[in-house]
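[1] show me how the following folds:
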Amino acid sequence: MRKEFFAEYFKDLQDSICKKIEETDGQGRFKEDAWKREGGGGGRSRVLKNGNILEKAGVNFSAVFGPLHPKMVSSLQLKEEVDFFASGVSIVMHPMNPWVPIIHMNVRYFELSNGESWFGGGIDLTPHIVIPEQAKWFHQQLKKVCDKHDKSYYPKFKTWADDYFFNTHREETRGIGGIFFDYVKSKNIEEKMKVFDFVKSVGESFADIYSHLMVENALKPFGKKEKDFQLLRRGRYVEFNLVHDRGTKFGLETNGRTESILMSLPPLASWEYMYDNKSYPEGKQTLDLLKKNIDWINY
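    Next up is the predicted model:
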């Protein structure tokens, strides 16, 4: 299967997600910034600002290629210099109402000129204020997606997400997790297409899952305490992306497109010195739930 086949799919996925999210928001429209990469390839960065529900949302597509950066050669423990091709869709959405959660999704394909290739991706949710029944619903949707393809996927990829989306310097998870997978390789074309079918299911589940959460929470009333806590939680989100996220760090270290890489950051965030988590009871409950290995399906 030619690598351009996967890129075309991801481009169509970007289109369908943007259309659905615009319909759900009811006001905001994505503006496209088409760009080219000096080393080869390019992409389409789409950002929605100041919508009815979403304050800032990004849906990025890219298909880039060229010589593999020395840092990547080292991290993959390759013994020779190779060319690469990478394509995928990356999404982060920051709502205005603190009761609507932040969401992240990424699906991607990577191929080397030595014949190696793999898929990666996942979806995870970062509520500003955790609503347990919605956390349970979110994980139920992801389990359904996984179980259609392999019943081992959800427990394996759920644990991977818990371990990956973890602010080690605070000993807390970024949110309520989700699924995360990477370096999923295949022995033959038949196996490769089965993995791709799973990746498609993940990507195509995003718009319906998040639209439901947008509609469910967008009209909930909130005040200064909720807004202040939202900004604090956004700050923790920023900390993870800049300190721990491998994709962000690698992109910035290898001269990736800065605007697209930092699209994931919220428009506003805050950091309060020695935050007193007793000052907002709902906030304390949320912070108490930012732990690995919570069985949300049976919560």
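[2] contacts, neighbours, all on C-alpha from now
    Noted.
[3] number of nearby residues for residue 282?
    17 (other Cα atoms under 10 Å).
[4] now swap in residue 7 and tell me
    22.
[5] now stretch 35-51: buried residues?
    Judged by neighbour count using 16 or more other Cα atoms under 10 Å, the buried positions of stretch 35-51 are 41, 42, 43, 44, 45, 46, 47, 48, 49, 51.
[6] those residues into a markdown table, with extra columns for distance to residue 134 and secondary structure?
    Output for the buried residues of stretch 35-51, formatted as a markdown table (distance: Cα to Cα, whole Å; DSSP: H, G, I helix; E, B strand; the rest coil):
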| residue | distance to residue 134 | secondary structure |
| --- | --- | --- |
| 41 | 39 | strand |
| 42 | 37 | strand |
| 43 | 34 | strand |
| 44 | 32 | strand |
| 45 | 30 | strand |
| 46 | 28 | strand |
| 47 | 26 | strand |
| 48 | 25 | strand |
| 49 | 25 | strand |
| 51 | 23 | coil |
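[7] tell me where the stretch 51-200 of the chain has helices.
    According to DSSP state H, counting those that start in this stretch, the stretch 51-200 of the chain carries its helices in the segments 70-75, 132-147, 153-164, 189-217.
[8] out of these, flag the one nearest residue 299.
    Among those, the nearest to residue 299 by Cα to Cα is helix 132-147 (6.7 Å).
[9] this one as well, want them side by side:
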Amino acid sequence: MESPIDCTVSPTRTLVENWMRSFQDWLCYRLELADGSGVKFVETTWEHAGGGGGRTRVLQQGAVLEKGGVAFSAVTGEVTAQAAQALLLPDRRYFATGVSVVQHPRSPRVPISHMNVRYFEAGNGEAWFGGGLDLTPIYVDEAQARWFHEQIRAVCQRHDPTYYPRFKQWADEYFYLPHRQETRGVGGIFFDRLTVGRNGSFDELFAFVQDVGEVYGRAYGTIMRQNRDLPYTEREKQWQQVRRSRYAEFNLAIDRGTRFGLETGGRTESILMSLPPQAEWHYNYTVEPGSPEEATQRWLRQGVEWAAVADAAA
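    Prediction:
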């Protein structure tokens, strides 16, 4: 029987933190089932200098997952004035809790995936939610990418019909490598600063964030099972290493969560958990015209309407 998610909603800091802990437990359970090897996530606990801490869980050398991470944190502190300005914080004091997830599969036929959900309170009382999820296939399967977006769109529709088009565009813009002029993958949704009172009630925003976490666990587990036994060649494995390097470039050069963690004195190993176990950089790397690799690169652009088929049928 599946381990349930505690979905109790109440406008308190403690309740959000407790749900984040429960969600980490639930997601690790689902990912272990989908991996199917019997390998478990190994947990490291840590404390934050300003208060609080976290639980970082990593699964390595599974049947499907070469390296998977699911990290929970709930921390308090005070950033420098310079960091507050850079991070657009209305107050230097903060409380932040969330779960951050990155999965790096062994097979180039199973996509890399990312998800995070978070809650933030500034010292002036302002509070907001953020998060997102996206898929980074090594080889884009158009039908699977559309299915993934349809699952996300259905969740967004239950809460606000404007969410999917807004947050999908935000993901296209956010999960983008300007120095490569390509998206990180086929996107998903991204949202930040859904502010309590301004963008909805606490209960409404919290319920949406909970659903985002749950749809990720269910959708990505399905993709893992569908793709885990697909054959692949050494050439395809090398292309995976190149795509992993682009993933690493994004996380190190662009990702706001990485920057926030480093700026606020978070645990370095947990912050950099998102990096792949192996990656390759080749000077002046180009793909062969007409190859499957070139076909995938053509999909790595902003503005692809992945859920358009579902929209037309509705």
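[10] rewinding a little: out of the helices of the stretch 51-200 of structure 1, which is closest to residue 292 of structure 1?
    Nearest to residue 292 of structure 1, of these and by Cα to Cα, is helix 153-164 at 5.3 Å.
[11] before we move on, the earlier item: what would the helices of the stretch 51-200 of structure 1 look like in JSON lines with distance to residue 231 of structure 1 and mean neighbour count?
    Shown next, in JSON lines, are these (distance: least, Cα to Cα, whole Å; neighbours: other Cα atoms under 10 Å):
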{"stretch": "helix 70-75", "distance to residue 231 of structure 1": "34", "mean neighbour count": "12"}
{"stretch": "helix 132-147", "distance to residue 231 of structure 1": "20", "mean neighbour count": "18"}
{"stretch": "helix 153-164", "distance to residue 231 of structure 1": "23", "mean neighbour count": "20"}
{"stretch": "helix 189-217", "distance to residue 231 of structure 1": "17", "mean neighbour count": "16"}
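[12] looking at those, which is nearest to residue 277 of structure 1?
    helix 132-147 (18.6 Å).
[13] which bit of structure 2 covers that closest one?
    Mapped onto structure 2 using TM-score structural alignment, helix 132-147 of structure 1 spans residues 142-157.
[14] from the chain's centre, how far out does the matching stretch sit?
    Relative to its chain's centre, stretch 142-157 of structure 2 lies at 15 Å (Cα atoms, centre = their mean, to the nearest Å).
[15] also stretch 78-88 of structure 2?
    On Cα atoms, centre = their mean, the centre of stretch 78-88 of structure 2 falls 24 Å from that of its chain.
[16] end to end, how far does it reach?
    Criterion Cα to Cα, to the nearest Å; first-to-last residue distance in stretch 78-88 of structure 2 is 14 Å.
[17] cool, and stretch 64-83 of structure 1?
    Using Cα to Cα, first and last residues of stretch 64-83 of structure 1 are 11 Å apart.
[18] same question for stretch 175-185 of structure 2.
    End residues of stretch 175-185 of structure 2 are separated by 8 Å (Cα to Cα).
[19] in that stretch, what's buried?
    Residues of stretch 175-185 of structure 2 classed as buried: 175, 176, 177, 182, 183, 184, 185 (neighbour count, 16+ other Cα under 10 Å).
[20] ok, now which ones touch residue 68 of structure 2?
    For residue 68 of structure 2, the contact set (Cα atoms under 8 Å, 6 or more residues apart in numbering) comprises 58, 59, 60, 101, 102, 103, 104, 105.
[21] map residue 46 of structure 1 across to structure 2 for me.
    In structure 2, residue 46 of structure 1 lands on residue 57 (TM-score structural alignment).
[22] one step back: now the buried residues of stretch 175-185 of structure 2 as a markdown table including distance to residue 288 of structure 2?
    Formatted as a markdown table, the buried residues of stretch 175-185 of structure 2 follow (distance: Cα to Cα, whole Å):
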| residue | distance to residue 288 of structure 2 |
| --- | --- |
| 175 | 25 |
| 176 | 23 |
| 177 | 21 |
| 182 | 17 |
| 183 | 20 |
| 184 | 20 |
| 185 | 19 |
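[23] nearest to residue 259 of structure 2, out of those residues: which one, please.
    residue 175 (14.9 Å).
[24] tell me how far the closest one lies from residue 113 of structure 2.
    12 Å.
[25] ditto for residue 289 of structure 2
    27 Å.
[26] and for residue 261 of structure 2?
    Taking Cα to Cα, one finds residue 261 of structure 2 at 20 Å from residue 113 of structure 2.
[27] so these two - more neighbours on which side?
    More neighbours surround residue 113 than the other of residue 261 of structure 2 and residue 113, with 20 against 15 (other Cα under 10 Å).
[28] which residues sit in contact with the match of residue 46 of structure 1?
    Residue 57 of structure 2 touches 41, 42, 43, 44, 69, 70, 71, counting by Cα under 8 Å, 6+ apart.
[29] which element is the spatially closest residue to it that is not a sequence neighbour on?
    Using Cα to Cα, 6 or more residues apart in numbering and skipping residues adjacent in sequence, the residue nearest residue 57 of structure 2 is residue 43, 4.3 Å away. Applying DSSP states H and E as the criterion places residue 43 of structure 2 in strand 42-47.
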